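Participant: What follows is a predicted structure for the sequence shown.
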Amino acid sequence: MTTGAQIRKMVKPLLERHDDLAMVGRFMVVKPIHHLRRGVYIDYCRTPRMFDPRTVVDILIPAKDPGSLGLGDFLTDPGIGYWDSTNPDAVERFFSLLEKKILPKLRSTTTFDQYQELAAYYRATAGYYDRQRFVEMLIATAKGDFELALSILEPQQDKQRYLTTIAPSFYPALLARDRIEIAKVLHEWEALAVQKCKLEKFWEPTPFPLELEGA
């Protein structure tokens, strides 16, 4: 199977052409990191030399297993399927696909609204489901729409219990519309997510929409 070292060697020319890309393990991250994790995860295959990439767009709240990749598509080599890391032509096709189609889309996806548009696309075209109602609640909270967040969360007692285990103050703060406490929890979650994914040096902490004037 392809190793992490082989993948990093393979993508080095691409990283040299784009200063907003970096490798963290098998994850090619698009910098900088704000509220979304964006990039391409280059997975190994059982077949030696081959690799299996997929795009990644995910929110960073709450912190979860780095292996949870959020929204994305598998990228296949036309007519072949998996990509051959030792075939220069295949590698160049992979780079071309990234540069012409994939990276522009990832770079332009920077906000919670754009994430929701992407999620809606997956639901409409592929029946994609990624715990979406829970994610909608989190994004509504981050945007300061507490009424929407509560309308989603109040019927879901299992999610309330889950939130209590990871941040006991979150649900009471949401009920109280306590922006300061909610923002505090969101920033703590995001910082922990960044740490778990080893993205600290690419992270630029920024206010959540609920903290901005007029939210």
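Facilitator: Yes, it's here. Numbering: from 1, shown residues only.
Participant: only C-alpha atoms for contact and neighbour calcs from this point on.
Facilitator: OK.
Participant: Which stretches in the protein count as helices?
Facilitator: Secondary structure of the chain, counting by DSSP state H: helices at 4-17, 88-97, 103-108, 112-126, 132-142, 146-153, 157-166, 170-175, 179-196.
Participant: Give the other helices and strands that the fifth one contacts.
Facilitator: The criterion is 3 or more CA pairs under 8 Å, 6 or more residues apart in numbering; DSSP states H and E, and the helices and strands that helix 132-142 contacts are helix 112-126, helix 146-153.
Participant: so the first one versus helix 132-142, what angle?
Facilitator: So that's helix 112-126. If you take axes from the mean of the first three to the mean of the last three CA atoms, to 10 degrees, helix 112-126 sits at 170 degrees to helix 132-142.
Participant: What are the buried residues along helix 112-126?
Facilitator: 112, 115, 118-119, 122 (16 or more other CA atoms under 10 Å).
Participant: Make CSV out of these and add distance to Pro104.
Facilitator: Converted to CSV, these look like this (distance: CA to CA, whole Å):
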residue, distance to Pro104
Phe112, 17
Tyr115, 15
Leu118, 14
Ala119, 18
Tyr122, 18
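Participant: In addition, the following structure is provided for comparison:
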Amino acid sequence: MTTAAQMKLLAQSFMGRHTDFVFHRRALVRLPIRHILVSFEFDRSSLPEEIRTKCGASLMCCPPPWSGGGVGHTLDRASGFRDRPNFVAEFTEELERANREVLVRFQTLQDVMDYPPIPFPGSEMDCITRSTLLATLGRFEEAARLLAPWIPGQRGWLETDEGIIRKHYRKGSKAWQRQQKSHDIIAEHLANVEKLHDLMVAGKPRPIAALLHDWEAIGARSHRIERYWEPSPFPFELA
């Protein structure tokens, strides 16, 4: 696995030309950070010389306990083995290109919404992220309609999962604890999504804003970027 220190050294040339980026937890993060996290991320690999790079933008206020979701691209020319001939130059050139052609397009929440769908092997926005993004833009009815069919489906899945755990795992065992922890995390996420959905159906902008601000603070703590995060009003609060 390429270490964070090795990645930071590899990114020095790019950072020297772009002082709005900081190296943070195996990522190059663009400042300032308000409602979206724009970054280059360097995924871990089991091979010591390998680097896997992607870039994109994620929403800061996704429903907890998950605090990520958005759009992104895998950067093939900035991925591979760092001992490959000319890799350092290709890596830096690809960061420059992606910053110039992709990341520059992510300035606001609306920019993320307007970004075209990304085919495999990119990352497309999931239903929950899209509905939360719609909520930040004040499109409450549209967001609620998007969530309406997802919520009962997820609730049904949780009920099925609960039955499987009860049937196949001895309560209190390590395997049961692992399965139950995973189940509880998904249940917590569903409860938060339902809370947002109910507020949007009721058409209550102030409670919606308060909830999204709370989630954004949780997201900042999850990413450990509190010192970089700048709380600010959502677009519908300024309307």
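Facilitator: Looks like it came in fine. Everything quoted here is computed from the prediction, not taken from an experiment.
Participant: What's the TM-score once they're superposed?
Facilitator: Once superposed, the chains reach a TM-score of 0.81 (TM-score structural alignment, normalised by the length of the first structure), with 205 aligned residues with a CA RMSD of 2.8 Å.
Participant: re the thing from before, can I get the helices and strands packed on helix 132-142 of the first structure in a markdown table with distance to Arg17 of the first structure?
Facilitator: As requested, those are arranged in a markdown table below (distance: least, CA to CA, whole Å):
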| stretch | distance to Arg17 of the first structure |
| --- | --- |
| helix 112-126 | 26 |
| helix 146-153 | 42 |
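Participant: quick one, what contacts the spatially most central residue of the first structure?
Facilitator: Closest to where the C-alpha atoms of the first structure average out (CA atoms, centre = their mean) is Asp58, at 2.1 Å. With contacts defined as CA atoms under 8 Å, 6 or more residues apart in numbering, Asp58 of the first structure is in contact with 36-38, 69-71, 115.
Participant: Highest neighbour count among those residues?
Facilitator: Counting neighbours by other CA atoms under 10 Å, the top entry in the contacts of Asp58 of the first structure is Arg38, with 29 neighbours.
Participant: From Thr110 of the first structure, how far out is the residue lying closest to it once chain neighbours are set aside?
Facilitator: Nearest residue to Arg38 of the first structure in three dimensions, chain neighbours excluded: Val57, at 4.6 Å (CA to CA, 6 or more residues apart in numbering). Counting by CA to CA, to the nearest Å, the gap from Val57 of the first structure to Thr110 of the first structure is 10 Å.
Participant: Of these two, which one has the most company?
Facilitator: The neighbour comparison of Val57 of the first structure against Thr110 (other CA under 10 Å) goes to Val57, with 21 against 18.
Participant: Could you check which residue of the second structure pairs with that one?
Facilitator: Here Val57 of the first structure is matched to Ala57 in the second structure, going by TM-score structural alignment.
Participant: Its match reaches Ile33, doesn't it?
Facilitator: No: the criterion here is CA atoms under 8 Å, and Ala57 of the second structure misses it with Ile33 at 10.8 Å.
Participant: so what sits against both of Val57 and Thr110 of the first structure?
Facilitator: Leu36.
Participant: The helix or strand encompassing Ile185 of the second structure packs against which elements?
Facilitator: For Ile185 of the second structure, the host element (DSSP states H and E) is helix 174-202. For helix 174-202 of the second structure, the elements it packs on are helix 140-147, helix 150-168, helix 205-223, judged by 3+ CA pairs under 8 Å, 6+ apart.
Participant: With respect to Asn99 of the second structure, which of these lies nearest?
Facilitator: helix 205-223 (21.2 Å; CA to CA).
Participant: ok, now which ones touch the closest residue to Gly122 of the second structure other than its chain neighbours?
Facilitator: Nearest-residue entry for Gly122 of the second structure: His73, 4.5 Å, with adjacent residues in sequence omitted and distances by CA to CA, 6+ apart. Under the criterion of CA under 8 Å, 6+ apart, the contact list for His73 of the second structure reads 54-56, 118, 121-123.
Participant: ok, the residues you listed in the first structure: which stay?
Facilitator: Of the contacts of His73 of the second structure, the contacts whose aligned counterparts also meet in the first structure (both residues aligned by TM-score structural alignment, their matches' CA atoms under 8 Å) are 54-56.
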